[in-house]
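Visitor: Sequence unavailable; structure follows:
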């Protein structure tokens, strides 16, 4: 039985835009609910940032990146607090804290700006405080052959840069994670892995 003081299981996802992050977590959520597991999912953080006037995508700044990281942390804590003590508690983080670093570094490269070393390190430390909290970290892989809906009007180069920085951050710090491609089998394996961890850790 999970006690009130025990931390919930956290599954985070990161990756460039329109690579199936949200849909992947929705699948995991549906499967967990089918097993009777109390679960909650964070999300829409980019939309909320834009709503209060913060720059996004290739316009990301130190301030907007810090807000996204801090708000993501707050969202995960709030989600965990809303879960009732029971045989299972799971928080699905749509955009793990490290995701914001990928978008920021890609934005700086896209704008050909020279990074402020101290600011980048400060943001890195803030994001990496959350890394140990994820029981499973999923990283989507960009497949440029998969078409994106025209309404999104994404900058193709920036989208590729975010993907590159995502996997560079994970590789440089040797962070344990599972890559998820556009292949249905890869996505199925990610869902299965999440279920394995969540159901095992929450056995009564």
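Guide: All right, it came through fine. Computed from a predicted structure; not experimentally measured.

Visitor: Every contact and neighbour count from this point should use C-alpha atoms.
Guide: Noted.

Visitor: how close does the residue nearest to residue 4 when sequence neighbours are not counted sit to residue 146?
Guide: In space, and not counting its chain neighbours, residue 4 is closest to residue 85: 5.6 Å by CA to CA, 6 or more residues apart in numbering. Distance of residue 85 to residue 146, given as CA to CA, to the nearest Å: 41 Å.

Visitor: for residue 166, what are its contacts?
Guide: Going by CA atoms under 8 Å, 6 or more residues apart in numbering, residue 166 touches 14-16, 99, 102, 139.

Visitor: Just the element for it, please.
Guide: Assigned by DSSP states H and E, residue 166 falls within helix 156-172.

Visitor: contacting residues around the helix or strand just after that helix?
Guide: Per DSSP H and E, the first helix or strand lying C-terminal to helix 156-172 is strand 178-180. Residues from elsewhere that reach strand 178-180, judged by CA under 8 Å, 6+ apart: 136-141, 186-187, 190.

Visitor: Could I get the full set of strands for the protein?
Guide: Along the chain, counting by DSSP state E, strands occupy 9-14, 39-41, 90-94, 136-140, 178-180.

Visitor: how far away is the residue most central in space within the chain from residue 43?
Guide: Geometric centre of the chain, nearest residue: residue 95, 2.4 Å, by CA atoms, centre = their mean. In this view, residue 95 and residue 43 are 7 Å apart by CA to CA.

Visitor: Just give the number of residues close to residue 17.
Guide: The number of residues packed near residue 17 is 20, by other CA atoms under 10 Å.

Visitor: measure it to residue 109 for me?
Guide: Per CA to CA, residue 17 is found 17 Å from residue 109.

Visitor: next, the one to line up against it:
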């Protein structure tokens, strides 16, 4: 007797730091659990990255970006595996794979540097390795919102990440949903996710 294939729905989010990515994923997770839809959410990448002696933020290198990409992919695979017995599996990727490339491009521009084409292509292949997301959100930076003092962010780098996030998605022709800081935009994003998972759940 063979086990019937299960549906796997992958929803990702990307965008510059402190723009509500994790909050959006947590709210979607809570709504899905409230509807008894099996879901796993990846996350805490920043906390784990702090334990790895690699450059961060505007100092990102090829190696640090490779680590972030590989970790994101591994986290999503593990999250899906935890739901193997469920008829519908939803994985919420708090930091989609493409996010790492946007941060890397922004770091290079911030430093005024470049890397060999072979390195750029290798990172691009790694970002392309997983199947496309069924739904991808990209947050939009609102410079009018204050950032907590404990976050010692470089303002220019934060803006560069926002720019490269949306530029990269346009270059790659990847469908995505822009999510602004406005309440209505965030509620619409959550509704997008619920509709996708609700539709898939009926298959």
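Guide: Looks like it came in fine. This one's a predicted model, so the numbers in the text were calculated from it and none came from an experiment.

Visitor: Could you count how many residues lie near residue 105 of the second structure?
Guide: 23.

Visitor: right, and it touches residue 164 too?
Guide: Yes. Between residue 105 of the second structure and residue 164 there is a contact at 6.8 Å, judged by CA atoms under 8 Å.

Visitor: Between residue 85 and residue 146 of the first structure, point out the one with more neighbours.
Guide: Set residue 85 of the first structure next to residue 146 and count neighbours by other CA under 10 Å: residue 85 wins out with 16 against 10.

Visitor: Test my guess that the more buried one contacts residue 5.
Guide: No. Contact criterion CA under 8 Å: residue 85 of the first structure and residue 5 do not qualify, at 9.0 Å.

Visitor: got a list of contacts for the helix ranked longest in the first structure?
Guide: Counting by DSSP state H, the longest helix found in the first structure is helix 62-82. Residues from elsewhere that reach helix 62-82 of the first structure (CA under 8 Å, 6+ apart): 7-8, 40-42, 45-46, 49, 54-56, 89-91, 93, 95-98, 100-101, 104, 119-120, 123, 126-127, 130.

Visitor: Mind checking which of these are in helices?
Guide: Using DSSP H, 45-46, 49, 100-101, 104, 119-120, 123, 126-127 are the members of the contacts of helix 62-82 of the first structure that sit in helices.

Visitor: can you redo those residues as a markdown table with distance to residue 62 of the first structure and neighbour count?
Guide: Listed next are those as a markdown table, based on distance: CA to CA, whole Å; neighbours: other CA atoms under 10 Å:
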| residue | distance to residue 62 of the first structure | neighbour count |
| --- | --- | --- |
| 45 | 16 | 17 |
| 46 | 15 | 16 |
| 49 | 13 | 17 |
| 100 | 10 | 27 |
| 101 | 10 | 26 |
| 104 | 8 | 25 |
| 119 | 7 | 12 |
| 120 | 8 | 15 |
| 123 | 8 | 19 |
| 126 | 12 | 18 |
| 127 | 13 | 23 |
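
Visitor: Identify, from those residues, the entry nearest to residue 176 of the first structure.
Guide: Nearest to residue 176 of the first structure among those: residue 127, at 15.5 Å, using CA to CA.

Visitor: For residue 22 of the first structure, give me its contacts.
Guide: residue 94.

Visitor: Tell me how many other residues surround the closest residue to residue 39 of the first structure other than its chain neighbours.
Guide: Excluding the flanking residues, the one nearest residue 39 of the first structure by CA to CA, 6+ apart is residue 90, at 4.7 Å. Close neighbours of residue 90 of the first structure, defined as other CA under 10 Å, add up to 23.

Visitor: surely residue 90 of the first structure meets residue 6?
Guide: No. In this structure, residue 90 of the first structure is not within contact of residue 6 by CA under 8 Å, at 11.5 Å.

Visitor: any idea how far residue 149 of the second structure lies from residue 18 of the second structure?
Guide: In this view, residue 149 of the second structure and residue 18 of the second structure are 12 Å apart by CA to CA.

Visitor: Compare these two (neighbour count), which wins?
Guide: Using other CA under 10 Å as the criterion, residue 149 of the second structure and residue 18 rank with residue 18 on top: 18 against 7.

Visitor: Who are the contact partners of the more buried one?
Guide: residue 147.
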